[in-house]
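Student: I'll drop the sequence and a predicted model, then ask my questions.
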Amino acid sequence: MKITLASVFVNDQDKALAFYTDVLGFVKKNDVPIGEHKWLTVVSPQALDGVELVLEPSDHPAVAPFKQALVADGIPFTSFAVEDVAAEYERLSSLGVRFTQPPTDMGPVTTAVFDDTCGNLIQIAAMR
């Protein structure tokens, strides 16, 4: 068994696609219209056949309170691995990304948390 898909709930799929590709550097894998929404996935440019991140519409009534509670408590919805948190923090900050937590030493890992502009906090992390 292996993980092939993971999801992040977004309030605007087109805005999310622009942020996740143009700013974060992911690559669009699938963009299939399905009614008013799309089956929209991105992948890491280092793993084009790897795990796909679904940019999932957040229309379900349970999603908004869930996302709001996570953001209010400062809890990231998901985490992405990076080689160097400080360097990625500088790169993303220069592109206008708003961080809610700067690079922080957490023992064996360094983390930072940013707002994905689509209602989520996302963590970046690097092991030492």
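Tutor: Sure thing, it's come through.
Student: C-alpha only now, for contacts and for neighbours.
Tutor: Fine.
Student: where along this structure do the strands fall?
Tutor: Remark: strands assigned in the chain by DSSP state E are 5-10, 27-34, 37-43, 52-57, 78-81, 99-105, 109-115, 121-127.
Student: ok, now how distant is Ala72 from Phe114?
Tutor: Counting by Cα to Cα, to the nearest Å, the gap from Ala72 to Phe114 is 13 Å.
Student: picking that back up, mind putting the strands of the chain in TSV, mean neighbour count and distance to Phe19 included?
Tutor: As requested, these are exported to TSV (neighbours: other Cα atoms under 10 Å; distance: least, Cα to Cα, whole Å):
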stretch	mean neighbour count	distance to Phe19
strand 5-10	17	11
strand 27-34	14	11
strand 37-43	20	11
strand 52-57	22	11
strand 78-81	12	15
strand 99-105	16	14
strand 109-115	20	11
strand 121-127	21	12
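Student: ok, structure two:
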Amino acid sequence: MRIKLNSIVVDDQDKALKFYTEVLGFRKKHDLPVGVYRWITVVSAEGPDDLELVLEPNANPAAQTYQKALFDQGIPLTAFEVDDLAAEVRRLKGLGVAFTQEPTPVGAVSIAVFSDTCGNLIQLYQPT
């Protein structure tokens, strides 16, 4: 059993695709129509091409409630590993990304948290 696909709910697929590719630097892998929505996946430019993140529309009321509850409580929906947290935070701030938590050492990692502009908080972490 392998993890090949993971989803993140977003409030706007177009805005999410732009943010995840143009700001975070992921590459679009799939963008296919599925009814009124799209099947959009992105992959890391630095990682394996077979690990995909789905930019899933939050059209389901349960997804909207879950997404809002996590955001309101300051809980990141997912986390991405980086090699140099301080440099990545500087780069993203230079692109206008709003951080809700500055780089902070927590046990065996340092973390920072930002808003993805699509209804989610995302954690970046660097192993120490």
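Tutor: Alright, I've got the coordinates. Fair warning: this is a prediction, and the values are worked out from it, not measured in the lab.
Student: State the TM-score obtained for the two superposed chains.
Tutor: Aligned and superposed, the two chains score 0.97 in TM-score terms (TM-score structural alignment, normalised by the length of structure 1); 128 aligned residues with a Cα RMSD of 0.8 Å.
Student: follow-up on the earlier one: would you convert the strands of structure 1 into TSV that also reports distance to Ala64 of structure 1?
Tutor: Output for the strands of structure 1, formatted as TSV (distance: least, Cα to Cα, whole Å):
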stretch	distance to Ala64 of structure 1
strand 5-10	9
strand 27-34	21
strand 37-43	17
strand 52-57	11
strand 78-81	16
strand 99-105	20
strand 109-115	16
strand 121-127	13
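Student: Next up, the contacts around Leu95 of structure 2.
Tutor: Taking Cα atoms under 8 Å, 6 or more residues apart in numbering, we find Leu95 of structure 2 in contact with Val23.
Student: I'd like the distance from it to Val34 of structure 2, if you could.
Tutor: 31 Å.
Student: Also Asn120 of structure 2?
Tutor: Distance of Asn120 of structure 2 to Val34 of structure 2, computed by Cα to Cα: 23 Å.
Student: neighbours around the closest residue to Ile122 of structure 1 other than its chain neighbours, how many?
Tutor: Leaving out its chain neighbours, the residue that sits closest to Ile122 of structure 1 by Cα to Cα, 6 or more residues apart in numbering is Pro76, at 4.8 Å. Neighbour count for Pro76 of structure 1, taken as other Cα atoms under 10 Å: 19.
Student: Please name the residues that touch Pro76 of structure 1.
Tutor: 70, 113, 120-123 are the contacts of Pro76 of structure 1 under Cα under 8 Å, 6+ apart.
Student: what do you get for Pro65 of structure 1?
Tutor: No contacts exist for Pro65 of structure 1 under Cα under 8 Å, 6+ apart.
Student: and if you look at the one 5 residues further on?
Tutor: Taking Cα under 8 Å, 6+ apart as the contact definition, Leu70 of structure 1 lies against 76-77, 121.
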